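Enquirer: Fold the stuff below for me.
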Amino acid sequence: MEVDCIPFKETGYFSKLICDYLDQDNGLKPFYNRFPLAENFKEQIEEKKANYPAAHRKVLVEALKKQYKGFEVSETTENNIASLANENTFTIITGHQLNLFTGPLYFLYKIVSTINLAKELKNSHPNAHFVPVYWMATEDHDFDEINYFNLHGKKIQWNRSASGAVGALSTEGLDAVFELLSPELGNTGNAAELKKLFKNAYLEHSTLTDATRYLANALFGSEGLVIVDGDDAALKKLLVPHAEKDIFEHVPFHTISESIAELSKVSVDYSIQVNPREINYFYLKDGLRERIIKNHGKFHVFNTEINFTPEELRTELHQHPERFSPNVVARPLYQEVILPNLCYIGGGGELAYWLELKSYFGKMGVTFPMLLLRNSALIITEKQSKKLEKLDLKVSHLFLKQHRFINKKIRDISNIDIDFSPQKELLEEQFRHLYELTEQTDKSFLGAVKAQEVKQKKGLDALEKRLLKAQKRKLKDHVIRMTDIQNELFPNKSLQERQLNFSELYLEMGSSLIPSLLESLNPFSGDFTILKY
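Expert: A predicted model of the protein is given here:
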């Protein structure tokens, strides 16, 4: 693949908070531990090593061996799991929902970023070992967010009723989805591989958790990816002391609320991603996942008749930690408690809420990980590249909102000058002389001059817009071809990676897709990547 890039801030698709973070703005430094530069990992390794209990390693390794039971495991993954018992082994982690057939394309970019960072660190720290980890969000309950993917502009959807944690959902009914998917994929060799992958994942496994583990393992197992399911009693037992501080002392509620207030002082343009609750845990049992709330001195499971006294809830937590499910605030802490982790890799929205959490980690005595923005990419085929060349379009132009994109290019290619800036400057010069006259005459004349200036400037703006509109009509065919290629590469006027499913690219590239991404995406790039093949 041919690799090019564009700064994230120039894409227009990333928030001011994330752009400021990438620029290492001084105002944000209190909200993260170390910026993810290669040279900063040495200190992060030392801090995590000193702050991660050796006993946790044994629990982690045993839990992972149980989770992988019945799955075909690559030698690389098996070695990575075993290595987690060693004090010089650390993880690089990304997390994602259990989206049907991986969901949007950026699922691949997250994991590729994670694998590549682990490789980069091994090169610079040969005496340590680094394991790429995918954390499955098995306890999420937002089924409507994960029950579909897009292929060729069509929505392939799994329709069923659902409640509780999505990971426990039965895969029953996904045979009907396969019947929809199969003709859409076609009959090529690459299509046959995709059909086999879908069938083996979703029609040969009984739960969405197992299906997703199979799928991610099939795609990335050869690279040593380790897949973690946090819905595990042994792992949650390690979280109990921290859950107590949340449920009974409301530590995250107070500390994160303070952090949000401080973050808002840095810039009014920073939008808050998550707000902490007084209790950041759900009660999880028998298809139920509902919030725990405090009510009249007791603890109540929302939307149920379940109530606990403080003593009863504490006993329940110690005896059945698997029944306590962390929310979006508590889950990051859970990951860092059970894993010897150095860095979390996520999208802009994820990093935005992680930046709210550092003081909370400090109060809990848990090392705050480095935060790395995952790779983002736009993949362009050779045919699309030729279209861009023919239209004399730069890839950077395509990131503009469509009306700005069209207006800019019409101005560029028009054989007449549509920019009335010189006329506006001349007009301003004329009015400067009139304002000088007002100084020598009655001040009441000033208002009339100002009104006339506004009127004439508006007139010029109107004429410029009419001329631009006329040129658009004249160059209609060119406008259509421009918008067609932009719509191809930015479906639904959104980033390609947020709309396309990997299967669309796999149909074209086959098994070379993931190796090409692994070769082309640099986790330390710091820019949005353009890939041409």
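
Enquirer: Every contact and neighbour count from this point should use C-alpha atoms.
Expert: Will do.

Enquirer: What segments of the stretch 151-300 of the chain are helices?
Expert: Along the stretch 151-300 of the chain, counting by DSSP state H, counting those that start in this stretch, helices occupy 174-185, 189-198, 208-220, 233-237, 240-249, 251-266.

Enquirer: who's in contact with the longest one?
Expert: I take that to be helix 251-266. 27-28, 245-246, 270, 272, 275-279, 356-357, 359-360, 363 (C-alpha atoms under 8 Å, 6 or more residues apart in numbering).

Enquirer: Weed out the non-buried ones from these.
Expert: 28, 246, 270, 272, 276-279, 356-357, 359-360 (16 or more other C-alpha atoms under 10 Å).

Enquirer: which of the residues you listed lies closest to residue 378?
Expert: Nearest to residue 378 among the buried ones among the contacts of helix 251-266: residue 270, at 26.1 Å, using C-alpha to C-alpha.

Enquirer: Spit out the contact partners of the closest one.
Expert: By C-alpha under 8 Å, 6+ apart, the residues touching residue 270 are 15-17, 263-264.

Enquirer: give the contact list for the residue positioned nearest the centre of the chain.
Expert: Nearest to the geometric centre of the chain sits residue 347, at 2.7 Å (C-alpha atoms, centre = their mean). For residue 347, the contacting residues are 373-374, by C-alpha under 8 Å, 6+ apart.

Enquirer: From the centre of the chain, give me the residue that's furthest out.
Expert: The centre of the chain is farthest from one residue, residue 441, which by C-alpha atoms, centre = their mean lies 63.4 Å away.

Enquirer: Against residue 25, how distant is residue 43?
Expert: Counting by C-alpha to C-alpha, to the nearest Å, the gap from residue 43 to residue 25 is 21 Å.

Enquirer: what's the strand or helix carrying residue 48 packed up against?
Expert: Applying DSSP states H and E as the criterion places residue 48 in helix 41-51. Judged by 3 or more C-alpha pairs under 8 Å, 6 or more residues apart in numbering; DSSP states H and E, helix 41-51 is in contact with strand 341-346.

Enquirer: So which elements touch the helix or strand where residue 437 lies?
Expert: Counting by DSSP H and E, the element that carries residue 437 is helix 421-440. If you count contacts as 3+ C-alpha pairs under 8 Å, 6+ apart, helix 421-440 packs onto helix 445-474.

Enquirer: C-terminal to the helix it packs on, which secondary structure element comes first?
Expert: Downstream of helix 445-474, the next assigned helix or strand under DSSP H and E is helix 476-489.

Enquirer: Here is a second sequence; please produce its structure as well for comparison:
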Amino acid sequence: MEVDCIPFKTTGYFSELICDYINKDERLKPFYNRFPSLENFKGQIKEKESSFSTTSRKILYKSLTVQYQGVKTSESTATHISLLKENNTFTVVTGHQLNLFTGPLYFLFKIISTINLTKELQEAYPKYNFVPIYWMATEDHDYDEINYFNFKGKKLQWNKKVSGAVGKIDTKGLEEVLDAFSNELGTSKNAATLKELFTKAYLKHNSLTDATKYLANELFGQYGLVIVDGDDKELKSQLIPYINKDIFEKVSFDTVTKSISKLKEVSKDYGIQVNPREINYFYLIDGTRERIIEENGNYAVNETDIKFTKNELKKEIENFPERFSPNVIARPLYQEVILPNLCYIGGGGEIAYWLELKEAFKNMGVTFPILLLRNSVLVVTKKQGSKLKNLNLSLEDIFLKQSSFINKKIREVSNIDIDFSSQKDFLKQQFVRMYQIAEETDKSFLGAVKAQEKKQLKGLDALEKRLLKAQKRKLKDHVIRMTEIQNELFPNQSLQERQLNFSEMYLEMGEDLIPNLINTLKPLGQGFMVLRY
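Expert: Got it, this is the predicted structure:
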């Protein structure tokens, strides 16, 4: 694969907050622990080493051993699980929803970024062990966000009436999705592999958790990926003191609210990703996952008849920690409590909300991890590359919003210069003299001169737009070819990685797809990658 790299900011697809973070804006230093550079992991290792207990390691190992029962485990993954008992072993984590058949393409990029970072750390710090972790969001309840994937421009959707945590959803009804998928796949060898993978994952497993685990393990098990399901009583038993601090002391709500306020002080243009609730836990039981709310000193589960006094709720937390499910604010803390983790790898939206959490971690007494933006990738085929070359389109061109992209290129290929900037500048110079004349004769004419200048400049703008529109019609074929290739690379005028499913590329590349990405992606590269094959 040939590799190009462009700055994230140049793409126009990343927020000001994320671009400032990547560029090490000094104003953001209070919101993270250490910047993601290879040398900064030395301090992170020491900090986590001193705070993560042997007891926590034993609980983690025991839980993972149970979770992997009946799972075909690679030698590398089995070794990694065993190494987690050792005090010199640390993790790098990414998390993702249980999207049907992995969902968007960036699912692969997140996990590969995680695997590759552990490799780099192993080379840089050979005295330690590093384990890549995929955290399955099994307790999430946003079924509509995960029940489909896109394939060749079509939405393959699993329609089912469900409630509660998605991990517990049974896989009945996915035969219809497989049929629709099979009809689109064709009959090639790679198509047969994809059908088999879907069948074994979703038709041979009873729950979405088990299906997703099988799929991720099949794709990445050989690289030692360890998959963690947080919906686990033993693991949640370690969360008990933090649940109490959140619910009864409002630690998360108070500190995150203050952090958000401080972020807004840095820049009013920073979009706030998530806002904390006074209680950041759901109650999870019998197909229900609903918010816990406080009512006049007592507690209730929203949309149910379940109620607790303060003492009853404390006992419930102590006896049944598995019933308390963290929301987007509390889940990162849970992860860092139960794992010897150094770094979280996520997309722009995830890193944005993690930047709200550092003070909450500090008040909870938990080490805050390094935050790394995952690899973002545009994959360009040889055929698409030829089209770009023939149309004289650069990488910077194709990342432009479509209207700007078309206008820019039409001006470049046109044999007529449809840019009236020089004429407008000349006009403005003429009016400078007119303002002087009005000033010297009768100042009441200044308004009339200004109005005339505005009218004439507006006329030039309108003429420029009309001529550009006419030239677009004249170069219609060229415009069509340009927009077609941009639409191929940016489906729905969005990043390819947010729209395509990995199966489209697997059809072309087969079993070489993941090894090629493993060999190419550089997690600490800090740039948007364009891969040509």
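
Enquirer: between the contacts of residue 270 of structure 1, which has the most around it?
Expert: Greatest neighbour count in the contacts of residue 270 of structure 1, by other C-alpha atoms under 10 Å, goes to residue 17: 23 neighbours.

Enquirer: three-state assignment of that residue?
Expert: Assigned by DSSP: H, G, I helix; E, B strand; the rest coil, the conformation of residue 17 of structure 1 is helix.

Enquirer: Residue 170 of structure 2 reaches residue 207, doesn't it?
Expert: Yes - counting by C-alpha atoms under 8 Å, residue 170 of structure 2 touches residue 207, with 4.4 Å between them.

Enquirer: Neighbours of residue 337 of structure 1, how many?
Expert: By other C-alpha under 10 Å, the residues close to residue 337 of structure 1 number 23.

Enquirer: Please tell me I have it right and it contacts residue 238.
Expert: Yes - applying C-alpha under 8 Å as the test, residue 337 of structure 1 and residue 238 come out as touching, 7.3 Å apart.

Enquirer: ok, residue 95 of structure 1 - contacts?
Expert: Here residue 95 of structure 1 is in contact with 134-137, 345-346 (C-alpha under 8 Å, 6+ apart).

Enquirer: and which of those residues is nearest to residue 218 of structure 1?
Expert: Distances from residue 218 of structure 1 to the contacts of residue 95 of structure 1, taken by C-alpha to C-alpha, are shortest for residue 134, at 13.1 Å.

Enquirer: Where does the closest one fall, secondary structure wise?
Expert: Using DSSP H and E, residue 134 of structure 1 sits in strand 129-136.

Enquirer: by contact count, what packs against that strand?
Expert: Strand 129-136 of structure 1 packs on strand 89-96, helix 106-124, strand 226-229, going by 3+ C-alpha pairs under 8 Å, 6+ apart.

Enquirer: from the middle of its chain, how far away would that strand be?
Expert: Remark: strand 129-136 of structure 1 is offset 17 Å from the chain centroid, using C-alpha atoms, centre = their mean, to the nearest Å.

Enquirer: need the next SSE after it, C-terminal direction.
Expert: Using DSSP H and E, the helix or strand that follows strand 129-136 of structure 1 towards the C-terminus is helix 143-146.

Enquirer: equivalent range in structure 2 for that next one?
Expert: Counting by TM-score structural alignment, helix 143-146 of structure 1 falls onto residues 143-146 of structure 2.

Enquirer: do the same with stretch 440-448 of structure 1
Expert: The aligned range for stretch 440-448 of structure 1 in structure 2 is 440-448, by TM-score structural alignment.

Enquirer: Which residues does the matching stretch contact?
Expert: 435, 438-439.

Enquirer: Max pairwise distance over the contacts of residue 95 of structure 1: which two?
Expert: 137 and 345 (14.6 Å).

Enquirer: Compare these two (neighbour count), which wins?
Expert: The neighbour comparison of residue 137 of structure 1 against residue 345 (other C-alpha under 10 Å) goes to residue 345, with 25 against 21.

Enquirer: so what's the more buried one up against?
Expert: 92-95, 110, 113-114, 371-374.

Enquirer: if we can go back for a sec, which of the contacts of stretch 440-448 of structure 2 count as buried?
Expert: Buried members of the contacts of stretch 440-448 of structure 2, scored by 16+ other C-alpha under 10 Å, are 435, 438.

Enquirer: just the contacts of stretch 440-448 of structure 2 now: which is nearest residue 212 of structure 2?
Expert: Checking the contacts of stretch 440-448 of structure 2 one by one against residue 212 of structure 2 (C-alpha to C-alpha), the nearest turns out to be residue 435, at 72.0 Å.

Enquirer: where's the closest one relative to residue 137 of structure 2, distance?
Expert: Look at residue 435 of structure 2 and residue 137 of structure 2: by C-alpha to C-alpha, they are 67 Å apart.

Enquirer: Neighbours of the closest residue to residue 333 of structure 1 other than its chain neighbours, how many?
Expert: Computed as C-alpha to C-alpha, 6 or more residues apart in numbering, the closest residue to residue 333 of structure 1 that is not its neighbour in sequence is residue 361, at 7.0 Å. Look at residue 361 of structure 1: counted by other C-alpha under 10 Å, it has 19 neighbours.

Enquirer: surely residue 361 of structure 1 meets residue 368?
Expert: Yes - counting by C-alpha under 8 Å, residue 368 is a contact partner of residue 361 of structure 1 at 6.1 Å.
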